[in-house]
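S.K.: Based on what follows, work out the 3D shape:
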Amino acid sequence: MTRRLFLLFLGLILIATASYAADPSADEGDDGYRLWLKYEAVTNAAIKAEYLKYTTFIGNSAKGEIGQSAAQELQTGLKKLLGKNINVTSSFGARSGAIVFRIVTSSNQIQQEEGYQITLSGGNILILARSENGILYGVFALLRHMQMQRTLKNLNVASSPKIRYRMLNHWDNPDGTIERGYAGASLWKWYELPERVDPRYADYARANASLGINGTVLNNVNASARFMSQEYIVKVAAIANVLRKYGIKTYLSVYFAAPKTLGGLPTSDPLDPQVRAWWKEKVAQIYKEIPDFGGFLVKANSEGEPGPQDYGRTHADGANMLAEAFEPYDGIVIWRAFVYKADPNADRFKAAYEEFVPLDGKFDPKVIVQVKNGPIDFQPREPFSPLFGNMPKTPLGIEFQITQEYLGFATHAVYEAPIFKECLDSDTYVNGEGSTVAKVVDGSMHGYARTLMAGVANTGNSRNWTGHPLAQANWYAFGRLSWDHQLSSEQIAQEWVALTLTRSQKASGHITKMMLRSREIYVDYNTPLGLSRPWMGVHFAPEPWQNKGSRPDWTAVYYHRADSAGIGFDRTSSGSNALAQYRPQVQQKWIDPDKTSLPYLLWFHHVRWDKNLSTGKSLWEELCTRFYTGADSVLWMQQQWDLAKPDLDSEVYANVAQRLKVQRREAIWWRDAWVLYLQSLARQPIPAGFEPPKQTLEEVKQSVNVYLMR
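M.R.: Below you'll find the model as predicted:
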C-alpha cells in the first residue's frame, strides 16, 4: 500500500470512529469542550469580593472587531466567574470600579505591538496596549489571573511576545482526514463551506487567542493543489473571517507543482516566467478574498513531494519565487527544512544541514526557513537540530509537534512542555556559552526581524478537541511557550491543571507531578538511552525488527543499528560524522561515549552490549532496566491520578483512568517487543529481578501484525 493510500485509509477509519462533535451551544458539562476557558465560579469569598469591585466595562479605545471580541470575552468570563452581569458604559468621567481598555501610542512597559499591561489606577483596572490584539491578549491574561483566584492587590503585569509569528500547522486534508490526527476528523467542514460556518471555529479561535497564537495553517504540508482553486479560496476565506476577529491570520500549505497540475502550464520551474506570473496572479486572487492573508507554508523535495530541485533549482530559488509574489502584500513564505533523500549510505540526521546551510543569505527577506526541533522526526527525545545557529543570515523558525505521532497517539499521557523546553534551552555555542536555540528562534542572536514558532496541531472534531483529555495540556503549553519561552514546564502545568481540571492544590500536586514525569516514563519504555524509531507504518506499534522498506531510512533497523555486538548509530568521525555539524563545545558533550549523557548515548554511539555505564550496569542491563521500570511507572501514574479523584469531575476522571489502563498494557507490549528482539541479538539473560515476558518474540510479532492489519 502506498503512503498516500495508507494515510487515506487511516483517516477514513478515524472518521468512522470519531466522537460526534456536538453543537457548541449544547448544555455544557465538563466534557472537555471548554478547554481552559471554563470560567468556573470563584469560590474564595475574599477574592470574589475583590473582583466584584470591578463590574463596569469601558472599552472606549478599542472599537474594531478584535476589540469587540475582547469586550465580549470579558463580559462572558466575568459573568461566569462572578455570577453577575457586567455593566457597559461609554462614559469614563470620575468613575471607579471599572475595567478600561486603552490603546496607547507608546509605553515603556509594553515592548511589542501585541504586548499588554494590566494595572490598577484610580480605582480602575486598566488594560493598556498598542493594538487591539494586545487588548485581546490582556483580557485573556486578566481572566486567567481571575480563574486562578489570585489577588488584584498591587496588580501590575506587563507582557509582550518573544516570537512574532506564533502558529498552528494543521495537517488536515480536503477529504476530512488528518495526517497524524488522533482526535477524530478535521475541524474544517469543507463540504459545508462557505455557506455554513461551523460555530466551533469561533471557539477554536478563542482558545488560540487566549494563548497568544496568531496564525493558523489550515491544511496539510503534503498539500493538495485544490486549495489554490477559486472553489477552495472562498471556503478558506469563510474561515479566515472568523479567525480574524481574534487576531489570527490564515495561512495555506501549497503544492509546489500547482502551476502544472492546476494551472495547465508545461512546467513548475520557479525560474520560468510563466510560472512566476501564475503564482503572482494566484496570490492576488487570494488577497482579493482574504485581505489579511498570512502566507504560504511549503514542503518541497521531501518524501516524494515536488519542488524546485525537480528542475535543477535550489530551495532558495523556489522560496524566492513565491516571496516575489507576496511583494505587494504583508504575507510571508515559510519554507520547511524537513528534507532527506533515499541514499543507503547517507545519514538522514545530516540532510537538512547539507542542503540549507550552503544557501544561508540567499533567501528573500520575506522567507522564513522552518526547522524541526530535532534532526530526524519529532522523536520522544532528539538532540537539537544543527541548523540552529548555523544560518545567521536566514530567519529560522522552529517546528514542534503537538500531536502525538511518536508519543502514543491518544492513549498515552505524555506532557510535551519538557520536550519543547529541552530544545529551546539547548546551547548552540554559536556565540559562546548561553547561545540557546531560543535566542536563535526569537531573533535576539542574529537580529532576525521575522521570528516564528509553529506547532503541528493535535485538534480534531472529537468533543474534547484532542482525544486524550490530558493532551489539551500540550496545545496549551505550546501556545504559552510561543508567547514566552522562558516559562517553566512546571508553571505551565500548574496553570493548565488549575484552569482545566481542579483548583485543589492537593490534587494539582499529584497531577502536575504525574505530568512532569510522563515524558521520561514514556521514553524509558519506548526509546531509552537515545534510541529512535521513525520507521514507516503508523508510527505506533513496536517493530524494532522491521527491516523491509522501499528505502533504507524507512526501516527500523536503519535507526537503532542493533547487531550481535551492540546497538546505536555511530555519528562520530568513525561513523557518519554528523556530530561535526555542531560547534566544538557541543561536540565535546557527545563525542566520547564514556562522557556522553545517557539520554543521548545511542544517538551518537554504537555501544557494546557488555559496556559498563555510569549507572554501574552494562548497556544490556541498563536498557532492560529502563524498559521494565518505564512500563511499571505507568502504575505510579495511575496511582497519582487516583489520588486526585475526589477533586475531579467524574467524567474526566473515568476517561483518563481508562486510557491509563490502555497505556499500561501497551507499555508492556512495547517493553516486551524491544526486550525480546534485542535479546535475540545480545544473547544475554533478562537481569535478575525482572520477570521475563510471557510471550515469545514470534508471538509479539504476530500481535503487531494483527494490529497493523486492522
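
S.K.: Could you use CA atoms for every contact and neighbour count after this?
M.R.: Fine.

S.K.: what's near enough to touch Gln472?
M.R.: Shown in contact with Gln472 (C-alpha atoms under 8 Å, 6 or more residues apart in numbering): 35, 465-466.

S.K.: again with Gly294
M.R.: Neighbouring residues of Gly294 by C-alpha under 8 Å, 6+ apart: 215, 249-251, 330-332.

S.K.: Arg166 now?
M.R.: Neighbour list for Arg166: 212-215, 452-454, 479, 482-483 [criterion: C-alpha under 8 Å, 6+ apart].

S.K.: Mind putting the residues you listed into a markdown table with distance to Gly460?
M.R.: Converted to a markdown table, those look like this (distance: C-alpha to C-alpha, whole Å):
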| residue | distance to Gly460 |
| --- | --- |
| Gly212 | 20 |
| Ile213 | 17 |
| Asn214 | 19 |
| Gly215 | 17 |
| Leu452 | 24 |
| Met453 | 21 |
| Ala454 | 18 |
| Gly479 | 17 |
| Ser482 | 21 |
| Trp483 | 23 |
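
S.K.: Put together a markdown table for those residues, with neighbour count and secondary structure on each row.
M.R.: Putting those into a markdown table (neighbours: other C-alpha atoms under 10 Å; DSSP: H, G, I helix; E, B strand; the rest coil) gives the following:
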| residue | neighbour count | secondary structure |
| --- | --- | --- |
| Gly212 | 32 | coil |
| Ile213 | 29 | coil |
| Asn214 | 26 | coil |
| Gly215 | 25 | strand |
| Leu452 | 23 | strand |
| Met453 | 27 | strand |
| Ala454 | 26 | strand |
| Gly479 | 26 | helix |
| Ser482 | 27 | helix |
| Trp483 | 24 | helix |
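
S.K.: Can you list the helices and strands that the longest helix along the chain packs against?
M.R.: In the chain, with assignment by DSSP state H, the single longest helix is helix 650-682. Contacts defined by 3 or more C-alpha pairs under 8 Å, 6 or more residues apart in numbering; DSSP states H and E place helix 650-682 against helix 505-526, helix 619-643, helix 697-709.

S.K.: this one as well, want them side by side:
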Amino acid sequence: MRGLWPLLALLSAALASPVRAEDGYDLWLRYRPLPAAQRPAPRTIAPSADTPTLKVARAELERGLQGLTGAARAQAGAGAGTILLGTPTGSSAVAALHLPLQAAGEEGYVIRTVGATTVIAANRDIGVLYGVFHYLRLVQTGAGVDRLDIASAPKVRRRLLNHWDNLDGSVERGYAGASLWDWWKLPDYRDPRYVDYARANASIGINGAVLNNVNAKADSLTAPYIAKAAALADVFRPYGIKVYLSARFSAPIEIGGLKTADPLDPAVRAFWTAKADEIYRAIPDFGGFLVKANSEGQPGPQDYGRTHVDGANMLADAVGPHGGIVMWRAFVYSHEQPDDRAKQGYSEFKPFDGQFRDNVVIQVKNGPIDFQPREPFHPLFGAMPKSNLGMEFQITKEYLGFATHLVYLGPLYEEVLKSDTYARGPGSTVAKVVDGALDGRRETLVAGVANIGTDRNWSGSPFDQANWYVFGRLAWDPEASSRDIAADWAKMTFSTDPRFVTPVVAMMMGSREAAVDYMTPLGLHHQMGNGHHYGPAPWYSGGARADWTSVYYNKASRDGIGFDRTAAGSNAVAQYAPEVARRFSDLKTVDEKDLLWFHHLPWDYRLRSGATLWDGLVGCYSQGVAAVDGMGRTWADLAPYVDRERHGQVASFLAIQAREARWWRDASIAYFQTLSQRPLPPGEPPPARSLDYYQSLQFPYAPGI
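M.R.: Here you go, the predicted structure:
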C-alpha cells in the first residue's frame, strides 16, 4: 500500500483539494485565501501620507488583505476596524498616540491595537513598510491580529544580498538561471520583476544589494554601467534597498589610464575620489563598495607591497564623505601556501585590528575555509574588537547540492551565530559580535551570497526560497529561531494546515544534517569535485595549489584520516580563545561533528558510541542516505496539501538528491576503504560501482562555474 500512496494522494488532491496550480513566482507573498476560521475581522485602511514608501506600504497592505481575506476595503459602520499607517512627523493621528518609538530607530516599527484601530507606526516610512509586512505575516500564518502589541527593530544595520552576477548575464555559483539584471536593456527598460525582487527583500528586512560579482570587472564602474545601476536604485529606493557595487582594485589601470593601482599613489587616490563623486551624483544613496582583493588571483594592495589596511582605507576615504562604506572581504589567501589554509584570514587581518577606518567593514565568511556543509566559526569573530566585522553567509548552495538538494540552511546559520567565541567570557556569541553588542560597534553587517536568478521560481526550487527567507529574517535578528522561521515560511509558501506544517518543518530542520552526513561527516570538509564543486572527489590531488585539493584536507592514509589542527599539528586552534581552543583540542570535549576538522586519528579510534572511526564514518554516510529517503516518503505523503506543479518538482528533486546522496556515500567509501583496508560494518552494502568508475566521472558543463 505504501507504494500506491503517492499516486492515490495525487489523484485525491486533483479531485478534491482546493490547491491550484502555482509556479513559485509569488514566493512567500502568495496571499491566497485563508480558511474562514483564520480570517481576521474586516478592516478599513485609514488615509496616509502620499510618500513613495508609504504608497508602497498601503498598496501592499491592500493587496495582502484582499488576497487573504477579500476585505481590504471593508465599509466603515459594518463592524470593521481600522488600520492606521504612518510616522509621528507625517501623521497627526499617529503623533497623538505617543507610541514608544524611541527604540525603533530608523527602521523599526510598532504594531499596536488601540481600541478598534490597529496602528502600524515607525519613525521613518521604511519602518512602516516593514511593519506592514510583519502584520501580513501574522495574518498569513493564522496568528491572531485582534490584540497586538509588537515592537521590532533590526539588530544589524546593513542586511545585504551579494549577487555574484557577471556582466554577460551568467551567475558564478548560480543555480537558478541567468542574472536577474538585464544589463543590455538597462537603464531604459526596467523589468517589472525588479519591483517584485524589491518587495520580497523588503518583506524580510533586506536593505541592500551588491549588484555584481566580487570577481569584478572594472567596466562596472564606467559611466554606462553606473547609469544602469542608478536605474535599479530608483526601482529599489521606495523599498528601502540601497545598491552597492563590487569594485575591482585594478580599475585605475583598466579604466583610469594609470600605470599603477598602488593605494598610496596620489593619482590612484584621486581616481577613486573622482569615481566615488561620479557614482554619488548618479546614485545619491549609493551604499558603497565590496572588495575582493589578493585572493584567488584578484588584484589588491599586496601587489604593491601594501596592506589590506592601505587598500581599504583608501577606498573608505573616497566614499566616506558621501556616507558610504567599504566591505573588505577577509576571504584571502596569499601566494605562499601555508601549513593550513584555515589560518590565513586570521593571520592576515588580526594584526591590523583598530587600524581600519570607521566606515570599513571586514566581511568574514562564517567559517575559515569556504562555505562548507559544516565548519567551526571563523576565528576572527571575537578576535578584532576594535574593527567592524560583518558576517558573510552563502545562500546559494555551492557545496550543498546546488538547487536540486533540499537543504534548509537555517540550522547552519543558527549554529554559527550561537557559537560562543568566549572573547569576553561565556556568552560572547558570534551573533553578539555581528550585531555589534559585544564590542559596541555601530557599523554592522550581515551579507548573503544570493541564490536568485531568472528561473520562474527565483531560486531554482521551492525549498531554496526558504534559504533566502531565513537569511533575511536572521539578518534582522541574529538570535531568532530558525525552526520558528521555517514554520512561518512553510505556512506562507504552502499551507497553514498543521498536518502539513509539522512534518515539513521537521524535514527542513533535519535536512542540513543529512547533507553533512552523506557529504562530509565527522568534520571532513572540502571533499567535492574540483572546480565545479559538484559531487564527491575525496581522491582529488595535484593542480596549481595543494589547498585546492581534497587530499590536502582529509589527510587520509593507511594510518588514519583527518586534519590535525591541535598544537601538535598546524595549531590553528590557537587562533581561538583559550576556552574554545581547549575544547577543540581535547578528544574528550570536542564535538564529534567537528572531530576530523581538528584531529588526525587512526581508523580504529573509538568514537563515543563505541564504534571504530571507520565503522562510524561509513554509518554516517548511510545515515545521510536514509534521511534523504525519509524526506522523499514524507513529501509524497503531503501531496494533498500542495499544488501538483510544485509538489511534482520537489518530488523529482528529492529523487535526484537520493541518487546523488548514494553516489556521495559509495564514491567516498570506495576511496577511503582503499586506505583503511577494513571491511564494511555488518549490514552495510558495498559501493554500487568501482572506484575507477567514480574517478572517471567528468562534469565540464556543470552550472555555476
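
S.K.: Tell me how they score on TM after superposing.
M.R.: Remark: TM-score between the superposed chains equals 0.93 [TM-score structural alignment, normalised by the length of the second structure]; 674 aligned residues with a C-alpha RMSD of 1.8 Å.

S.K.: coming back round to it: just flag the most distant two among the contacts of Gly294 of the first structure.
M.R.: Greatest spatial distance among these (C-alpha to C-alpha): Gly215 and Asp330, at 13.5 Å.

S.K.: Confirm that Lys162 of the first structure sits in a strand.
M.R.: No - counting by DSSP: H, G, I helix; E, B strand; the rest coil, Lys162 of the first structure is located in no strand; its state is coil.

S.K.: roughly how far apart are the aligned partner of it in the second structure and Val132 of the second structure?
M.R.: Taking TM-score structural alignment for the superposition, Lys162 of the first structure sits opposite Lys155 in the second structure. Separation of Lys155 of the second structure from Val132 of the second structure (C-alpha to C-alpha, to the nearest Å): 19 Å.

S.K.: Can you pick out the residue with more neighbours from the two?
M.R.: Neighbours per residue, other C-alpha atoms under 10 Å: of Lys155 of the second structure and Val132, the larger number sits with Val132, 25 against 22.

S.K.: Enumerate every residue touching the aligned partner of Thr428 of the first structure in the second structure.
M.R.: Using TM-score structural alignment as the criterion, Thr428 of the first structure maps onto Thr421 of the second structure. Contacts for Thr421 of the second structure (C-alpha under 8 Å, 6+ apart) come out as 379, 381-382, 427-430, 576-577, 580.

S.K.: now do 7 Å
M.R.: 381-382, 428-430, 577, 580 (C-alpha atoms under 7 Å, 6 or more residues apart in numbering).

S.K.: and the longest helix of the first structure, which stretch of the second structure?
M.R.: Using TM-score structural alignment, helix 650-682 of the first structure lines up with residues 644-676 of the second structure.

S.K.: with the first structure superposed, average distance for that stretch?
M.R.: Superposing on the first structure and averaging over aligned pairs (mean C-alpha distance after the TM-score superposition for the first structure), stretch 644-676 of the second structure comes out at 0.5 Å.

S.K.: for Met146 of the first structure, helix, strand, or coil?
M.R.: The three-state label given to Met146 of the first structure by three-state DSSP is helix.

S.K.: all strands of the second structure, in order?
M.R.: With strands called from DSSP state E, the second structure shows them at 43-45, 81-86, 109-114, 117-121, 149-152, 158-162, 208-210, 242-246, 288-291, 325-329, 360-365, 388-394, 445-449.

S.K.: would you list those strands in CSV and tack on distance to Ser609 of the second structure?
M.R.: Formatted as CSV, the strands of the second structure follow (distance: least, C-alpha to C-alpha, whole Å):
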stretch, distance to Ser609 of the second structure
strand 43-45, 59
strand 81-86, 58
strand 109-114, 50
strand 117-121, 54
strand 149-152, 44
strand 158-162, 41
strand 208-210, 46
strand 242-246, 48
strand 288-291, 46
strand 325-329, 40
strand 360-365, 33
strand 388-394, 33
strand 445-449, 37
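
S.K.: right, and these - which one's nearest Thr260 of the second structure?
M.R.: With C-alpha to C-alpha as the criterion, Thr260 of the second structure lies closest to strand 288-291 of the strands of the second structure, at 17.5 Å.

S.K.: what residues are up against the corresponding residue of the first structure for Leu601 of the second structure?
M.R.: Alignment note: Leu601 of the second structure maps to Val607 in the first structure; criterion TM-score structural alignment. Counting by C-alpha under 7 Å, 6+ apart, Val607 of the first structure makes contact with 566-568.

S.K.: if I line the two up, what does Asp188 of the second structure land on in the first structure?
M.R.: Per TM-score structural alignment, Asp188 of the second structure is aligned with Glu195.

S.K.: and that match, how far is that from Asp364 of the first structure?
M.R.: 38 Å.

S.K.: okay, those two: which has more neighbours?
M.R.: A count of neighbours by other C-alpha under 10 Å puts Asp364 above the other of Glu195 of the first structure and Asp364, at 18 against 10.

S.K.: What residue in the second structure is paired with the more buried one?
M.R.: Aligned partner of Asp364 of the first structure by TM-score structural alignment: Arg357.

S.K.: Tell me who's in contact with that match.
M.R.: The contact partners of Arg357 of the second structure, taken as C-alpha under 7 Å, 6+ apart, are 313, 316.

S.K.: for the stretch 151-300 of the second structure, what spans make up the helices?
M.R.: Listed in chain order, the helices found in the stretch 151-300 of the second structure under DSSP state H, counting those that start in this stretch are 193-203, 223-236, 251-254, 266-282.

S.K.: Throw the ones you listed into a markdown table and include distance to Asp488 of the second structure, thanks.
M.R.: Output for these, formatted as a markdown table (distance: least, C-alpha to C-alpha, whole Å):
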| stretch | distance to Asp488 of the second structure |
| --- | --- |
| helix 193-203 | 13 |
| helix 223-236 | 25 |
| helix 251-254 | 44 |
| helix 266-282 | 38 |
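
S.K.: Of all those helices, which one is nearest Gly86 of the second structure?
M.R.: helix 193-203 (17.0 Å).

S.K.: tell me, stretch 265-280 of the first structure lands on which residues of the second structure?
M.R.: Using TM-score structural alignment, stretch 265-280 of the first structure pairs with 258-273 in the second structure.

S.K.: can you list contacts of the matching stretch?
M.R.: Contacting residues not belonging to stretch 258-273 of the second structure are listed as 249-250, 252-253, 301, 304, 310-311, 314-315, 318 [C-alpha under 7 Å, 6+ apart].
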